[in-house]
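J.: one predicted model, sequence on top.
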Amino acid sequence: MDLSSAEWHKSTLSQGDGNNCVEVALNLPDIIAVRDSKSPHEPILTFTPSEWSAFISDIRNGRFD
């Protein structure tokens, strides 16, 4: 999978030097990519848009609180 065109974004809520958060790339066709900002060259997780949507919905509904 070619992720070379990924545009990585950190949360605006990121604290300090920004090296303790995840980065998300939403610009890729049919895929959402997620990586650890401290280790950007480590394996990257990928999700379908529907999987990502379900995950975000669960977060907003407090499922992981």
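T.: Received the coordinates, thanks.
J.: from here on, contacts and neighbour counts on C-alpha atoms
T.: OK.
J.: tell me how far stretch 51-64 is from the chain's mean position?
T.: Remark: stretch 51-64 is offset 13 Å from the chain centroid, using Cα atoms, centre = their mean, to the nearest Å.
J.: repeat for stretch 27-40
T.: The chain centre lies 5 Å from the centre of stretch 27-40; the measure is Cα atoms, centre = their mean.
J.: what sits up against that stretch?
T.: For stretch 27-40, the surrounding residues in contact (Cα atoms under 8 Å, 6 or more residues apart in numbering) are 3, 5-7, 18-26, 42-49, 52.
J.: go through that stretch and flag the buried ones.
T.: Residues of stretch 27-40 classed as buried: 31-37 (neighbour count, 16 or more other Cα atoms under 10 Å).
J.: next, the one to line up against it:
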Amino acid sequence: MSAAPSNWQKATASGGGGENCIELQAGKAEGTIRVRESLLPDTEIITTKANLAAFIEGVKNGEFDHFVK
């Protein structure tokens, strides 16, 4: 298993300017993930890997499509 990235990471679909993306970074506590919005970089939430995995699964299943259509 590779180490988690230490820099903020965003999806390539966000574009090159960095103005419209959600970014993730490994948290300081084991098993946590930091999440921030590029437009509000000083505001973060911290969640667990399990919670993020459940959210990503919901995204893959189309459960949040109504927010972007």
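T.: Okay, I see it. Computed from a predicted model, the values in this text were never measured in an experiment.
J.: next, the TM-score between them, please.
T.: Overlay of the two chains. TM-score (TM-score structural alignment, normalised by the length of structure 1): 0.76; 59 aligned residues with a Cα RMSD of 1.7 Å.
J.: if we can go back for a sec, among the contacts of stretch 27-40 of structure 1, which are in strands?
T.: Those of the contacts of stretch 27-40 of structure 1 mapping onto strands are 22-25, 45-47, per DSSP state E.
J.: let me have those in a markdown table, extended by distance to residue 11 of structure 1 and neighbour count.
T.: Listed next are these as a markdown table, based on distance: Cα to Cα, whole Å; neighbours: other Cα atoms under 10 Å:
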| residue | distance to residue 11 of structure 1 | neighbour count |
| --- | --- | --- |
| 22 | 8 | 18 |
| 23 | 7 | 21 |
| 24 | 9 | 21 |
| 25 | 11 | 18 |
| 45 | 17 | 11 |
| 46 | 18 | 16 |
| 47 | 18 | 14 |
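J.: now, which of these sits nearest residue 14 of structure 1?
T.: Nearest to residue 14 of structure 1 among those: residue 22, at 9.1 Å, using Cα to Cα.
J.: test my guess that that closest one contacts residue 10.
T.: Yes - applying Cα atoms under 8 Å as the test, residue 22 of structure 1 and residue 10 come out as touching, 6.4 Å apart.
J.: residue 65 of structure 2 - how many residues pack around it?
T.: Look at residue 65 of structure 2: counted by other Cα atoms under 10 Å, it has 11 neighbours.
J.: that one and residue 31 of structure 2, how far apart?
T.: Between residue 65 of structure 2 and residue 31 of structure 2 the computed distance is 28 Å (Cα to Cα, to the nearest Å).
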